[in-house]
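**Q** Sequence unavailable; structure follows:
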């Protein structure tokens, strides 16, 4: 039996997207293969943007915004937007990672999560014990001309493991555990002479050689093909090395790491790149996807959804007055921006909880999403969700037009709701917004489960939103 649409492509993507750097790199390749051109934030956009043009821009190499301008678009017209986050819970290598004890070489790490060091080991990171872990990320190297360049690194074999304590030791094996002393990956056995860099490796730029082991630096230099002496710094993280795979008696599931939220990111980007040139020729809207870093730690920093990234992209796009003759251009671009945002709509897409049959009591009847069924509208009345009745009606019309099915999730009153980028982007832009998700099991585990049809279900619905928003928005009064 052939796999559902996009299942194999999504598995391939997840295996490539081991870090947020690699995920954005994949997105750039995907966009360029479909005719999207790269913009830089310090470019003069009005001289570049054209009707029918397709563009993308990155920030910090960890966030990316891509948009296709309908050939009939005029500043003041609508934007159909999907926003998601592309980071995932992980363990980051510390700026000083040297750690040896009892003959073991270890790698000092710090948890990347909203809970930080206070988060319980009984929660998200309990699943990281006794896993084969890979190492990947971004390395900064000094080129021969003195410039500092970025290179991606991903080791081909697992290099780390966080060993649990055998139950035979009794109480110490049951915890509580200490982040700083009990949760350190082992990466090798310390060997005499391994801590010394060879004479021909030169002097390492800055204090890097004093902060990381010589073995780690030499391993990085081998992988990226540069001398140790050219390594300036790096941002590395650990990840579940096991490949994503289909699972189940009929391959109805996908078992994969990093589902939250590379799943919605994948489906949204594929939906955008699927838009045909003939559709864009007739479109009078801008179709935009924003994939943001740092959602798992609050969406702050310059590359997070709380930053000015999406706002400045939209303002510069409207300010360029694409397709307007010079004599007809308006000096009142803030007015045009207000017009555009008032007629625009944003889908905030983040994975949501599928029904877990082993814990039925934590779900509400009628609001317990199923795998391989449909995209889920997420509702919550206390500001963690942007969903409104008008937004639900719009998406119902999108589902009807695209022959898709919608589901609903609402947390119980005695449960705790997670956050999304929706409220913060909605607050910044002021346009109508709704929160949706693709369902998964084992959220925030090192490895989760989604339906094998769910990536394709997401692509179909998000593409339907882009293709039908222009005429459906006129059927609903949002203000």
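**A** Now that the structure is in, tell me what you want to look at. This structure is a prediction, so every number in the text was calculated from the model and none was measured. Numbering: from 1, shown residues only.

**Q** make it CA atoms for all contacts and neighbour counts henceforth
**A** Fine.

**Q** How far off centre is stretch 77-93?
**A** A distance of 4 Å separates the centroid of the chain from that of stretch 77-93, by Cα atoms, centre = their mean, to the nearest Å.

**Q** here's the one I want to compare it with:
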């Protein structure tokens, strides 16, 4: 596969993000890329093939893809690159058409933990899935349609002295003019998908910023985009797995090759408790079926898990120059200095000494820089799918990710170099047979 520059990679990441305004669009875009690379989509309701190959499964807003080498047996371990497809946003409520005083507004519910103020005065679209009366599903995405308008400073002279938004009463975007009783936001959404509103029986729809991703800064050092948490990791994993599949096809499989798995879960931003989330059964289900197709019994299954690793990839924090006191005094991750190795004594991240050593070996092998991240003791640490995966399956797990500023903003910021390094680390991890 041709060598890709960091700038080419991040621009492709921008195209991936633009095609992925919702978790359902993200899985569709990942599936499109995997299919183009020769991966075959499987249906969980049907019998799966037992021969070696490259496969993927979609469950709602989650996608799992894997490379099954010809040399795999009942006890072959898994190298799992974990990520998540969802991002903080606002989800469309039932009875979505609201409004007053001649304005048409949308009823939305806060999804996850967005920086509310970052969503103000932006042109937003609606995106997600519509489930029709016949049970079929279609993806929908409107053109720029909605906006959360700020109150003018003339009407709130104290706004710059302290600012707090009421989630229920002040986070209601406008999308038109007229009488709400005579308008139907769902009809606009359905039209974008080429269906009639009367056909729509259910929907999972979020708001997304429509501003295009952009490279900027001195020497084109920075990258701004929505949903980098965590589409930067999903994109890295997809590209790494495609590259590995291409390399394996051209060079053949090694006798000890693990089963490389990309696990892109949904609902991480709201706790992962769903059929397609990391706290749900999806990963265990897929891994068990893969092992069963290789003839694994109970003993083989547990030995395969004991030989497995998970690299949990989720965006992390770069040091903010205006808020350095919010970071650990001795650990100041920079943009364009490499992916983060995320460590937490209270197991909010799953990295331990064995995992840190494996990352060190892979980084040295591939000449990839990386940086350690720990939280300030006075500020609660976030978490990832890493500890959930380790807890559910007992798989050794490492937490990594691209450093960001403005995390959970409608428009986040990374370095141009780091996303490529994360993908290269993922590629090396997929193929790793050391430290097993």
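**A** Received the coordinates, thanks. The shown structure was predicted, so the numbers you read here are calculated from the model rather than taken from an experiment.

**Q** Let me know the secondary structure of residue 431 of structure 1.
**A** Assigned with DSSP: H, G, I helix; E, B strand; the rest coil, residue 431 of structure 1 falls in the coil class.

**Q** what number of residues lie near the counterpart of it in structure 2?
**A** Matched across to structure 2, residue 431 of structure 1 falls on residue 395, judged by TM-score structural alignment. When neighbours are counted by other Cα atoms under 10 Å, residue 395 of structure 2 registers 21.

**Q** which residues touch residue 395 of structure 2?
**A** 305, 306, 308, 309, 310, 389 (Cα atoms under 8 Å, 6 or more residues apart in numbering).

**Q** farthest-separated two in those?
**A** By the measure Cα to Cα, those have their two most distant members at 306 and 389, which lie 13.3 Å apart.

**Q** For the two, indicate the residue with more neighbours.
**A** Neighbour count, other Cα under 10 Å: between residue 306 of structure 2 and residue 389, residue 389 has more, with 23 against 18.

**Q** Okay, that one and residue 115 of structure 2: tell me how far apart.
**A** To residue 115 of structure 2, residue 389 of structure 2 is 27 Å away according to Cα to Cα, to the nearest Å.

**Q** ok, now residue 378 of structure 2?
**A** Using Cα to Cα, residue 378 of structure 2 is found at 21 Å from residue 115 of structure 2.

**Q** Looking at those two, which is more packed in?
**A** residue 115 (16 against 9).

**Q** Show me what that one lines up with in structure 1.
**A** The alignment partner of residue 115 of structure 2 in structure 1, by TM-score structural alignment, is residue 124.

**Q** Pull up the gap between its match and residue 443 of structure 1, please.
**A** In this view, residue 124 of structure 1 and residue 443 of structure 1 are 8 Å apart by Cα to Cα.

**Q** cool, residue 268 of structure 1 as well?
**A** Plainly put, residue 268 of structure 1 is 19 Å away from residue 443 of structure 1 if you go by Cα to Cα.

**Q** who has more neighbours, these two?
**A** Set residue 268 of structure 1 next to residue 443 and count neighbours by other Cα under 10 Å: residue 268 wins out with 29 against 21.

**Q** Return the residues in contact with whatever residue of structure 2 lines up with the more buried one.
**A** Aligned counterpart of residue 268 of structure 1 in structure 2: residue 237 (TM-score structural alignment). With contact set as Cα under 8 Å, 6+ apart, residue 237 of structure 2 has these partners: 81, 83, 262, 423, 426, 427.

**Q** could you point out the longest strand in structure 1?
**A** strand 90-101 (DSSP state E).
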